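1. have a look; sequence and predicted model below, questions after that.
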Amino acid sequence: MLRHLDIRDMLLIDRLELDFRPGLNVLTGETGAGKSILLDCLGFVLGWRGRADLVRSGAAQGEVTAVFDLPTDHPGRTILTDAGIPAGDELILRRVNGADGRKTAWINDRRASGEVLRALSETLVELHGQHDDRGLLNPRGHRALLDAFAAVDLGPVRAAWAARREAATALAQAEASLAAVKGEEEFLRHAVAELDTLAPQPGEEAELDTRRRAMQGAERIRGDVSRALRTLGPEGAEGAMLEAVRWLDGAAERAEGRLEAPVASLQRALIELGEAVSGVETALEAMDFDPHELESTEERLFALRALARKHDVLPDDLATLADELRERLSRIDAGEGDLARFRADLATAEAEYLQAAARLSATRAAAAKRLDAAMADELAPLRMERAVFETRLASSEPGPEGQDMVAFTVATNPGAPSGPLDRIASGGELSRFLLALKVCLARGNDALVLIFDEIDRGVGGATADAVGRRLARLSEGAQVLVVTHSPQVAALGGHHFRVSKSVADGMTTSTVAALGQSDRVDEIARMLSGEEITAAAKEAARALLGG
């Protein structure tokens, strides 16, 4: 609810403070008194785009402050939370317009952008008039209005749409993945065959390199060891020592014991020499290898290293790479089966969505008939009993809210072509259409402040009374502000404000005053009789106020 409006130095307003109340608030005054200025100022503080020259002549800046009550379940709280603005039970909007055109806004004393302000305003105020383009005349919002009238639960359709979208995404990803690996299928099959043929094992490269180095080392020293063995063997040192021992043994008997010690030393040396020869022979046997083994070892080692360089991995990682490539190849082989499963999932999700959307379409079609009947009942008292209101449903692109396009159309006379509200109805007719539609769509206890700007223009008498009674009915569940020239409408207001204009010291100023009961009689009498208020007009005003 809009509780307070404070305007300073805006257009014709010097300083103005207004307190509004629940129910039907009516604003009246002579033409040109400045009633539209109030709406301009309210639109300004709500961030609406409007006229640029708002600052009062001679003032450095203009300022508007609006105070709203904000219930705990008000949708505006979500916008405040998203914008990082604290929300209490009271919402204070303040906006300043400098004489240079620069605008600054605050929400609860926090600087706020015009975008946040406008988003918040859509949860606070709804304006209706002959040039309404924000609410009921906007075809893009007709489906939501019909859904609200029908109390539609969009949850099942939204869930089915989300499931359909997820299935379509999964299929697209599977197709893209398969297409990507199919492009390398030839490479994968060749690489896997090559790796399977070689069958590399972790640690094999180091083992082969060690064996190769050992064989290469043995090949380099084996000749020296063989020559050493020949030098130490029977044809070398061992043979010579044995020959020396034989010579010394033959001479020992005649040497009177002088050769016993040398012979013993030679015999010990022969034992040590035999052990040395045996060790060299063992070493030589260990160095013995098949040259073909060295060749095959080198070939495999070089093959491992070449394949590792080809795939830009370490030789020890070739086995892991082979597993990865086989897995990618298996996805190709299994890909078509996966695609079939994803296509089946999408077909199921599509069918479930279409069923949910069809149920929603049937609900909307039934609600459209009820809305058309309700509109017929509302239009008759508004002297539009010959007009035909029709809610039309047509197919649209599927989406999270179904596959229906909704449009409100009218025909003002039987046999006349029907069309959009704002193209077929005249100004006065349009106002009554909008009022009837709003009455039918009202949900009660509405969070929005409803503003009707001269929606009763061009009607009078019983029709004006019917307009007023519908506005009063709307105000039972919401706060309604009405700018009106109709005494019948004004008399039904719960709270009455008069807008007037005066000139002092060459400066024109608009003021707004809350009216008591006697002042209301005078104001409604003025509306009935004109500038001269007669006794008969006052009596008629009292009759209107008495209901």
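-> In hand now; what should we look at?
2. CA only for contacts and neighbour counts going forward, please
-> Will do.
3. can you give me the strands for the stretch 301-450 of the chain?
-> Secondary structure of the stretch 301-450 of the chain (DSSP state E, counting those that start in this stretch): strands located at 388-399, 402-411, 419-420, 449-453.
4. quick check, residue 52 in a helix?
-> No. Counting by DSSP: H, G, I helix; E, B strand; the rest coil, residue 52 is not found in a helix; it is coil.
5. quick one: it from residue 226, how far?
-> Computed as CA to CA, to the nearest Å, the residue 52 to residue 226 distance reads 111 Å.
6. cool, residue 509 as well?
-> As for residue 509, its distance to residue 226 is 127 Å (criterion: CA to CA).
7. residue 72 too?
-> Distance check for residue 72 against residue 226: by CA to CA, it reads 103 Å.
8. helix, strand or coil for residue 96?
-> strand.
9. tell me the contacts of it?
-> For residue 96, the contact set (CA atoms under 8 Å, 6 or more residues apart in numbering) comprises 61, 62, 63, 64, 103, 104, 105.
10. skipping adjacent residues, who's closest to the fourth one in space?
-> By that I understand residue 64. The shortest distance from residue 64 to any non-neighbouring residue, by CA to CA, 6 or more residues apart in numbering, is to residue 7 (4.6 Å).
11. use this one as the comparison:
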Amino acid sequence: MLTSLSIRNIVLIEALDLAFHGGLGVLTGETGAGKSILLDALGLVLGDRADAALVRAGEAQASVTATFEFDRLPPGIREIMSDAEVDVEPDEPLIVKRRIRSGEGDSGASSKAFINDQPVGVALLRDLARHLVELHGQHDDRGLVNARGHHALLDRYANAGRKGVADVWERWQAAERDLAAAREAIERAAADRDLLLAHLAELTALEPQHDEEEGLAEARATMQKGERLSGDLAELQQLWAGSDSALASLRSAARRLDRIAAEHPMLAEALESLDRAVIEAGEAEDRLARAAEALAHDPAELDRIETRLFDLRAAARKHGCTVDELPDLMRRMRGTLDAIEGGEAELAGLQRKARDLALDYQARAEALSVERAEAARKLDAAVAAELAPLKLDAARFRTAVMRLPEDRWGPGGMDAVEFLIATNPGADFAPLAKIASGGELSRFILALKVALAEQGGAATVIFDEIDRGVGGAVASAIGERLARLAGGGQLLAVTHSPQVAARGTVHYMIAKSNEGTVTRTSVHLLDAHGRQEEIARMLSGAEVTEEARAQAERLMEGA
């Protein structure tokens, strides 16, 4: 609920800090004292248009800060703040601030908005407004006047099974999306069937294998290297072959040295070195032979490998993939063809699922329509019982439950719901928003809220001059109903009626004062004596009489 409102330099208000409480708070004061300024200031933090005319004369800027406190942040507010990526702890107050700077002329003001000191857009304030404050007054288009909320209000009144309908609706729509996607996929695949078969036949004939390209490329490189080195290898092998080769000479020298090595130690050492040379030369001969064998190439095999590489790479370019991805592409093609062949069976299953969910939705929505129709009759009777005490006995109220065309069905069912009124006998029913008299509209809304026995979606409800043009028993009836509604939350009423003011648990008096050429508006929280004096003033006018004080006391005691 709204716990405080701080205003700086708004029209006639220089500086004002107000604390609010639960229950019924009444705001009174003489005509022109500035009650509308308070509502205009509150409207700023609710996202209303920033107007330079609101900035107090002679000041460059103005600001309004409103604090809302909850036992726990309502889900609707949490969702809006989460979507906007504004961090607010569940148990901390919501401090909404709007600052405006005056522009040229009467408009063109610039403004900035903050929530808990975090900069936000004004659109976010408007989104939050319906959860924070429900304002009913002259030409108001929020709260119960807005037909978009009538659906949920009637369902809440009926305790209807709306959630089950919404759940089935979401599942039905998901099944329809799956069905449409499957149809599109099958149609698209079927259109490409011949081309798909031709591509698959080409790839099947080619039989690409994973990692085949790398192996073929390595084999080709080795063969090409052998082709390039073949002359050198032949010459080297010739040096090792025959009786006059270097290796044969080494071996002959070793045999001759072996015969005389015993004659001298140095000859023995020479023989050892020569033996090692023969061994190393022999190993070199073996390695050369193995290298020649490894680098040997078959021109026909090289041609086959190069042709294979060309074919694989050409296929990869054709299909826009790598050679290694060709086997997976074949599998996907086979899967697509299989899907075309088996698609009709799958499609039939999806069709059955969508049809079953559609029938389930329709059955639940039909049952919900019946609940709504019954609840509408009860609500109409309950509102009708409230109209006469509020001086609306000639008026009629009707809850219209209308079947929507199928293309407008949704998670809320297949009905449109709207509250309609007729203010005079024989007059046609019309939406609440089209009623001519603001006072009548406020009293209609009060009757409706009493019948619904709930405060609506907002944490704070404000009625602006709901008692305009009435008095006596009607004003008493309004006050009694306002007090009843305020019992479970917070309700603020701007009133000129002493009967309504006497019902308040908290009383604020709005006054205007002049100091030379400077006019100021102030707000005072009244104690019991102050309340009696203010209610007496409302009863008697400018001069407060003892009789008026006694009447005020009786009203307060009766409340």
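-> Received it, and whenever you're ready, just let me know what you need. The structure displayed is predicted, hence computed values, not measured ones.
12. could you check which of residue 72 and residue 226 of the first structure is surrounded by more residues?
-> With neighbours defined as other CA atoms under 10 Å, residue 72 of the first structure and residue 226 compare such that residue 226 has more, 15 against 11.
13. part of a strand, is that one?
-> No. According to three-state DSSP, the state of residue 226 of the first structure is helix, so it is not within a strand.
14. quick one: the closest residue in space to it that isn't next to it in sequence from residue 212 of the first structure, how far?
-> With sequence-adjacent residues excluded and distances taken as CA to CA, 6+ apart, residue 226 of the first structure is closest to residue 284, at 7.1 Å. Using CA to CA, one obtains 17 Å as the distance from residue 284 of the first structure to residue 212 of the first structure.
15. for residue 536 of the second structure, give me its contacts.
-> Under the criterion of CA under 8 Å, 6+ apart, the contact list for residue 536 of the second structure reads 498, 544, 545, 548, 549, 551, 552.
16. what lines up with the last one in the first structure?
-> It refers to residue 552 of the second structure. When the first structure is aligned by TM-score structural alignment, the residue opposite residue 552 of the second structure is residue 541.
17. that older thread, assign a three-state SS to the residue nearest to residue 64 of the first structure, would you?
-> What three-state DSSP gives for residue 7 of the first structure is strand.
18. mind listing what it touches?
-> The contact partners of residue 7 of the first structure, by CA under 8 Å, 6+ apart, come to 13, 14, 15, 16, 17, 41, 62, 63, 64, 65.
19. for residue 168 of the second structure, see how far away the counterpart of the first one in the second structure is.
-> Taking TM-score structural alignment as the criterion, the aligned counterpart of residue 13 of the first structure in the second structure is residue 13. Between residue 13 of the second structure and residue 168 of the second structure the distance, using CA to CA, works out to 54 Å.
20. next: residue 382 of the second structure.
-> Relative to residue 168 of the second structure, residue 382 of the second structure is positioned 32 Å away (criterion: CA to CA).
21. show me which of those two is the more surrounded one.
-> Summary of the neighbour comparison: residue 382 of the second structure and residue 168, criterion other CA under 10 Å, with residue 168 having more neighbours (20 against 17).
22. shouldn't the more buried one be within a helix?
-> Yes. Applying three-state DSSP, one finds residue 168 of the second structure inside a helix.
23. and it, what's its match in the first structure?
-> Structural alignment places residue 168 of the second structure opposite residue 160 in the first structure (criterion: TM-score structural alignment).
24. make sure that match is actually in contact with residue 355.
-> No. Here residue 160 of the first structure lies out of contact with residue 355, judged by CA atoms under 8 Å, at a distance of 9.2 Å.
25. mind listing what's buried along the strand or helix carrying residue 275 of the first structure?
-> Taking DSSP states H and E as the criterion, the element that holds residue 275 of the first structure is helix 260-286. By neighbour count, with 16 or more other CA atoms under 10 Å as the criterion, the buried positions of helix 260-286 of the first structure are 263, 266, 270, 273, 277, 280, 281, 284.
26. what packs against it?
-> With contacts defined as 3 or more CA pairs under 8 Å, 6 or more residues apart in numbering; DSSP states H and E, the packing partners of helix 260-286 of the first structure are helix 204-232, helix 237-252.
27. hang on, the earlier thing: contact partners for the match of residue 552 of the second structure?
-> Here residue 541 of the first structure is in contact with 487, 491, 521, 522, 524, 525, 528 (criterion: CA under 8 Å, 6+ apart).
28. if we use 10 Å, what do you get?
-> Residue 541 of the first structure makes contact with 487-488, 491, 520-529, 535, 547, according to CA atoms under 10 Å, 6 or more residues apart in numbering.
29. again with residue 489 of the first structure
-> Residue 489 of the first structure sits next to 24, 26, 28, 456, 460, 463-472, 482-483, 524, 544 when contact means CA under 10 Å, 6+ apart.
30. just residue 288 of the second structure next, same as before
-> If you count contacts by CA under 10 Å, 6+ apart, residue 288 of the second structure has them with 233, 234, 236, 237, 240, 282, 294.
31. what about the fourth one, how many residues nearby?
-> Here the neighbour count serves as a burial measure; for residue 237 of the second structure (other CA under 10 Å) it reads 15.
32. and for the second one?
-> Residues within reach of residue 234 of the second structure, counting by other CA under 10 Å, total 13.
33. counterpart of it over in the first structure?
-> Superposed on the first structure with TM-score structural alignment, residue 234 of the second structure falls in a gap with no aligned residue.
34. if you count neighbours, what's buried in whichever helix or strand residue 275 of the second structure is part of?
-> With elements delineated by DSSP H and E, residue 275 of the second structure resides in helix 265-294, which encompasses its position. By neighbour count on 16+ other CA under 10 Å, the buried set for helix 265-294 of the second structure is 268, 271, 272, 274, 275, 277, 278, 281, 285, 288, 292.
35. check stretch 93-111 of the first structure too.
-> Using 16+ other CA under 10 Å, the residues of stretch 93-111 of the first structure that count as buried are 93, 94, 95, 96, 97, 99, 103, 104, 105, 106, 107, 108.
36. can you find the partner of the fourth one in the second structure?
-> In the second structure, the position corresponding to residue 96 of the first structure is occupied by residue 99, as judged by TM-score structural alignment.
37. dump the residue contacts of the residue nearest to the spatial centre of the second structure.
-> Relative to the mean C-alpha position of the second structure, the nearest C-alpha, by CA atoms, centre = their mean, is the one of residue 83, at 4.8 Å. Applying CA under 10 Å, 6+ apart to residue 83 of the second structure gives the contacts 77, 124.
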